[in-house]
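J.: Sequence and predicted structure, then a few things I'm wondering about:
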Amino acid sequence: MRGGPCLAIDAMGGDGGPAIVIAGVARALSRNPALRFILFGDEAQLRAEVARHRGLGDGVTIVHAADVISGEDKPTQALRRAKTSSMGMAIAAVKAEEADAAISAGNTGALMAMAKVSLRTIPGIDRPALAALLPTLGTHDLVMLDLGANTECDARNLFEFAVMGAAYSRILHELDEPRVRLLNIGTEEMKGTETLRDAAAMLRAADHLPLRFDGFIEANGLGTGEADVIVSDGFTGNIALKTAEGTARFIGDLIRRAFTSSLRSKFGFLLSRPAIALLRSGLDPNTRNGAVFLGLTGTVVKSHGGTSAAGFANAIEVAAKLARGRITHRIADDLARIRESVAA
């Protein structure tokens, strides 16, 4: 009998549709046979795809969904079809406690809107934040948030993001006190906006929380491994993320061009192939696929729309870890500590 987390899958989301999603589910299930899945989407398509993967039928339940949220749908349009769409039904399964987490590669804005309306925020959290993993030169990846859910934030929002990001890092990397830093234009205490300085003061005073605030960090320190969690408003965070992704693609294209420029370069590529493969793996977004909306009463994970099957399997792994680690309870416990400290 399976005893692992039950995950609700929007099987129609993403550029590759059911074929990529179901292949990702099959990969994840082969790695962890204890997982259970509820697949939401067009029943005929899903049964055909499930049949392509031997042994997958035992680990999944298929629920027919009449509607699909497209990439062009506005959040308001998506909300009107929450009860009939594969995306909305997957989130509803989390709300009804039929599933421990929901995963979708579909429209980000629609997913965020549906999740916020259906699940609501944890008491004590003003706004949910979008968190993702970034590669570093350290021993583990970096948790960064917010990455676009909130373009304008006050000091309290940034403080709450830090609490949520630290809880995420404790589960994912098994850290007792993750190192938290605020993204700023300098590391000096007087640098940046008043909002950033106020958030820093709040974090310095929160010595009762299971995190270590290490001050400010500049954008050129994202990949150094000097922090476990980096916090920013969604506007700044999204620009930093897109810049990092663009730089990674630029480096990859530059290396490819350099190794194909001459016969000698091509020979050098053959000798360097193992190192190039390691570099490509480090820069591949599929290896860290799976951003999470933190601060909601249920767990919702967003996969890249253009993910591969391997990438979707990684998003499933993120969701399963957060479900096992009871991320919403961790955040609620930390907020309770804050309230107790204020009362004292």
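T.: Structure received. Bear in mind that the values here come from a model prediction, so they are computed numbers and not experimental data.
J.: going forward, measure contacts and count neighbours with C-alpha atoms only.
T.: Noted.
J.: any chance you could map the helices in the chain?
T.: 17-31, 43-51, 75-80, 86-95, 108-119, 155-173, 194-205, 234-259, 263-283, 309-324, 327-343 (DSSP state H).
J.: So which of those helices has the densest surroundings on average?
T.: Mean neighbours per residue, mean count of other Cα atoms under 10 Å, is largest over those for helix 86-95, with a mean of 27.
J.: between that one and helix 108-119, how big is the angle?
T.: Relative orientation of helix 86-95 versus helix 108-119 (axes from the mean of the first three to the mean of the last three Cα atoms, to 10 degrees): 30 degrees.
J.: Check which helices and strands helix 86-95 is in contact with.
T.: strand 6-10, strand 36-41, strand 101-104, helix 108-119 (3 or more Cα pairs under 8 Å, 6 or more residues apart in numbering; DSSP states H and E).
J.: can you tell me which of the ones you listed comes nearest to Tyr168?
T.: Ranking these by proximity to Tyr168 (Cα to Cα) places strand 101-104 first, at 14.5 Å.
J.: residues in contact with the closest one?
T.: 6-11, 13-14, 87, 90-91, 93-94, 111, 298-303, 315-316, 319-320, 323 (Cα atoms under 8 Å, 6 or more residues apart in numbering).
J.: pretty sure Phe293 is touching Leu322, no?
T.: No - contact criterion Cα atoms under 8 Å: Phe293 and Leu322 do not qualify, at 11.2 Å.
J.: Can you measure across stretch 322-329, start residue to end residue?
T.: 10 Å (Cα to Cα, to the nearest Å).
J.: Stretch 129-143 now?
T.: Termini of stretch 129-143 sit 12 Å apart (Cα to Cα).
J.: related to what we said a few turns ago, redo the helices and strands packed on helix 86-95 as TSV? Include distance to Leu172.
T.: Shown next, in TSV, are these (distance: least, Cα to Cα, whole Å):
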stretch	distance to Leu172
strand 6-10	17
strand 36-41	20
strand 101-104	15
helix 108-119	22
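J.: ok, and here's another one to check against it:
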Amino acid sequence: MEKFGFLSFGNYGPGRGSKVIDAHASLHQAIDLSVRADELGVNGAYFRVHHFARQQSAPMTLLAAIAARTKHIEVGTGVIDLRYENPLYLAEEAASLDIIADQRIALGMSRGSPETVTRGYESFGYTGSKDPRGADIAREKFDQFIAAIDGEGIAAGDPRMTGSDRPQPIRPLSPGLKSRIWWGSATRDSAEWAGRQGVNLMSSTLLTEDAGIPFADLQAEQIDRFRAAWDEAGHPGKPRVSVSRSVFPLINDLDRAYFGSTDSDQVGVIDGYRSTFGKTYAAEPDVLIEQLRADAAVMSADTLMLTIPVALGVDFNAHILESFATHVAPALGWNPAGLQSPVGAASVIA
């Protein structure tokens, strides 16, 4: 585990005890937490994207604001739902963001998560899917997006304006942007597909399949298949891989009150598929270190995304990140992202 960051689901609403009651609080706290994480040397700030829900829905503005306020931290998504996107406009946005962030982006994208509405992407004007989940149009849009960011000609030039009818690329272009694009995979097959495409892999806290083995082992197999597919396709370099986990170091009584017990892997049905869900890790740091060392997927990935309890606010989430950075991450091989101040200097929870 070379890097770690936080993954925010971005939920907001007037729930009991919530410190994130509306979209204003959600967006501004996301920026504030990212700044605090940057000061700690945390490597990434990543955000889930959902439509028709009280969560982040239009992430590019948020990521640009974070990039403008930070110096080192990677900004990204986990994941953009391609069913809702115009792939060429998204390519323009992604390139602009990459330039603003000085190549500090990690844009995860995929078919997207289960929705709160039925085929909501059709209300955005994207029809024609023959798959009840819209996976076919997501893959098609991804191909168009990759072609666009790679600088391929998209639209025939107007000779009166360009001097020829040669196909013109989108603008701006950000060199090397494809190396900062990730595919959010929930199966072993889609991980292999991502490896063949030559993009990085994001694997979440659930897989939409059940092989009768522990979640971490199933996810480690997914990662192995991804890397094998990458090598077989002949792509240069080494791809990045991230996994998500709920991890809470128990440092004080408040930590124990919130997270004083863990659960085991669970199997259920989501989006019509039998799925395997990862457990929550919550323990004293020395126990956490051993538990995470025993997690085959965490040890195989280069990046760990900590899913944070957004409703508890900036201070408590900064405390979680600092506790992990101080007491757990170094033992797992963590490489801080350009520390601006010594770890521990931003302590917020006694």
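T.: Happy to help now that I have it. Note that this is a predicted model, so its numbers are computed, not measured.
J.: Any idea what the TM-score is?
T.: TM-score for the superposed chains, counting by TM-score structural alignment, normalised by the length of structure 1: 0.30, backed by 174 aligned residues with a Cα RMSD of 6.7 Å.
J.: just to revisit the earlier point, with Leu182 of structure 1 as the reference, name the closest of the helices of structure 1.
T.: Going by Cα to Cα, the one of these nearest Leu182 of structure 1 is helix 194-205, 7.4 Å.
J.: For that closest one, name the packing helices and strands.
T.: Looks like helix 194-205 of structure 1 contacts helix 155-173, strand 212-217 (3+ Cα pairs under 8 Å, 6+ apart).
J.: Quick one: closest of those to Leu278 of structure 1.
T.: Of all those, helix 155-173 comes closest under Cα to Cα, at 21.5 Å.
J.: Taking helix 327-343 as reference, get the angle to that closest one.
T.: Using the same axes, to 10 degrees: helix 155-173 of structure 1 against helix 327-343 is 130 degrees.
J.: For helix 155-173 of structure 1, name the packing helices and strands.
T.: Counting by 3+ Cα pairs under 8 Å, 6+ apart, helix 155-173 of structure 1 packs on strand 142-145, strand 179-183, helix 194-205, strand 229-231, helix 309-324, helix 327-343.
J.: quick check: angle from it to strand 212-217?
T.: Using the same axes, to 10 degrees: helix 155-173 of structure 1 against strand 212-217 is 120 degrees.
J.: Doesn't Phe248 of structure 2 lie inside a strand?
T.: Yes - assessed by DSSP: H, G, I helix; E, B strand; the rest coil, Phe248 of structure 2 belongs to a strand.
J.: mind listing what it touches?
T.: Asp255, Phe259, Tyr281, Ala282, Ala283, Ile320, Phe324.
J.: can you tell me how far it sits from Arg227 of structure 2?
T.: From Phe248 of structure 2 to Arg227 of structure 2 the distance is 29 Å (Cα to Cα).
J.: picking that back up, quickly list what's touching both of Phe293 and Leu322 of structure 1.
T.: Shared contacts of Phe293 of structure 1 and Leu322, counting by Cα under 8 Å, 6+ apart, come down to Thr299.
J.: related to what we said a few turns ago, can you redo the helices and strands packed on helix 194-205 of structure 1 as a markdown table with distance to Phe37 of structure 1?
T.: Formatted as a markdown table, these follow (distance: least, Cα to Cα, whole Å):
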| stretch | distance to Phe37 of structure 1 |
| --- | --- |
| helix 155-173 | 21 |
| strand 212-217 | 37 |
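J.: Ok, which of these comes nearest Gly246 of structure 1?
T.: Comparing those by Cα to Cα, strand 212-217 comes nearest, at 20.5 Å.
J.: right, so of the helices and strands packed on helix 194-205 of structure 1, which gets closest to Ala277 of structure 1?
T.: Comparing these by Cα to Cα, helix 155-173 comes nearest, at 24.7 Å.
J.: circling back: so which of the helices and strands packed on helix 194-205 of structure 1 is nearest Val180 of structure 1?
T.: strand 212-217 (4.8 Å).
J.: all strands for the stretch 101-250 of structure 2, in order.
T.: Read by DSSP state E, counting those that start in this stretch, the stretch 101-250 of structure 2 holds these strands, from start to end of the chain: 105-110, 155-156, 167-168, 181-185, 200-203, 206-207, 241-249.
J.: Which of the ones you listed sits closest to Phe215 of structure 2?
T.: strand 206-207 (8.0 Å).
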